[in-house]
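S.K.: build the 3D model from these lines:
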Amino acid sequence: MFRPVRTLVLMAVIFLVGLFYERHQHQERCAAAGGTVQDGLCRGETE
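M.R.: Below you'll find the predicted structure:
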């Protein structure tokens, strides 16, 4: 019984780590383009 619960918890943790990693990458790409992230969108970037 513990093994399926452990697997689901592990999958949830990995999913959340992926979300935070992608957000961080998005912020870095936006900063490299000269913008800032507001409400999840890159604003003020220059291409």
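S.K.: alpha carbons only for contacts and neighbour counts from here, please
M.R.: Will do.
S.K.: just checking, Cys42 touches Thr36?
M.R.: Yes. With contact defined as C-alpha atoms under 8 Å, Cys42 and Thr36 form a contacting pair (5.5 Å).
S.K.: between those two, what contacts are shared?
M.R.: Residues touching both Cys42 and Thr36 (C-alpha atoms under 8 Å, 6 or more residues apart in numbering): 27, 30.
S.K.: quick one: the strands in this structure?
M.R.: In the chain, the strands defined using DSSP state E lie at 36-38, 41-43.
S.K.: can you redo those as CSV with mean neighbour count and distance to His24?
M.R.: Shown next, in CSV, are these (neighbours: other C-alpha atoms under 10 Å; distance: least, C-alpha to C-alpha, whole Å):
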stretch, mean neighbour count, distance to His24
strand 36-38, 15, 10
strand 41-43, 15, 12
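S.K.: next, the second sequence, to be compared with the first:
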Amino acid sequence: MFRLLRLIIFSLCAFVAGIFYERSHAGDRCTAGGGLWIDKICVGVDLSND
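M.R.: Sure, this is the predicted structure:
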């Protein structure tokens, strides 16, 4: 039972860490593409999904 609980906790932690990692680099990608990062929204640039 503990192994299942540990698996769920580790999976949840990895998911949350991935979300924070992606959000932190979204602003960098926006400014590198020539846009402005305003209130967690990239303004003034059309980024591709490559």
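S.K.: related to what we said a few turns ago, now the strands of the first structure in TSV, with distance to Val5 of the first structure?
M.R.: Output for the strands of the first structure, formatted as TSV (distance: least, C-alpha to C-alpha, whole Å):
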stretch	distance to Val5 of the first structure
strand 36-38	36
strand 41-43	35
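S.K.: quick one: closest of the ones you listed to Gln27 of the first structure.
M.R.: For those, the distance to Gln27 of the first structure is smallest for strand 36-38, at 6.3 Å, taking C-alpha to C-alpha.
S.K.: who are the packing partners of that closest one?
M.R.: Helices and strands touching strand 36-38 of the first structure, by 3 or more C-alpha pairs under 8 Å, 6 or more residues apart in numbering; DSSP states H and E, are helix 2-32, strand 41-43.
S.K.: out of the ones you listed, deepest packed?
M.R.: Highest mean neighbour count of these: strand 41-43, a mean of 15 (counted as mean count of other C-alpha atoms under 10 Å).
S.K.: I'd like the distance from that one to the chain centre, please.
M.R.: Chain-centre distance of strand 41-43 of the first structure: 15 Å, with C-alpha atoms, centre = their mean, to the nearest Å.
S.K.: centroid residue for the second structure?
M.R.: By C-alpha atoms, centre = their mean, the second structure has its centre lying nearest to Glu22, at 1.9 Å.
S.K.: tell me who's in contact with that residue.
M.R.: Per C-alpha under 8 Å, 6+ apart, neighbours of Glu22 of the second structure: none.
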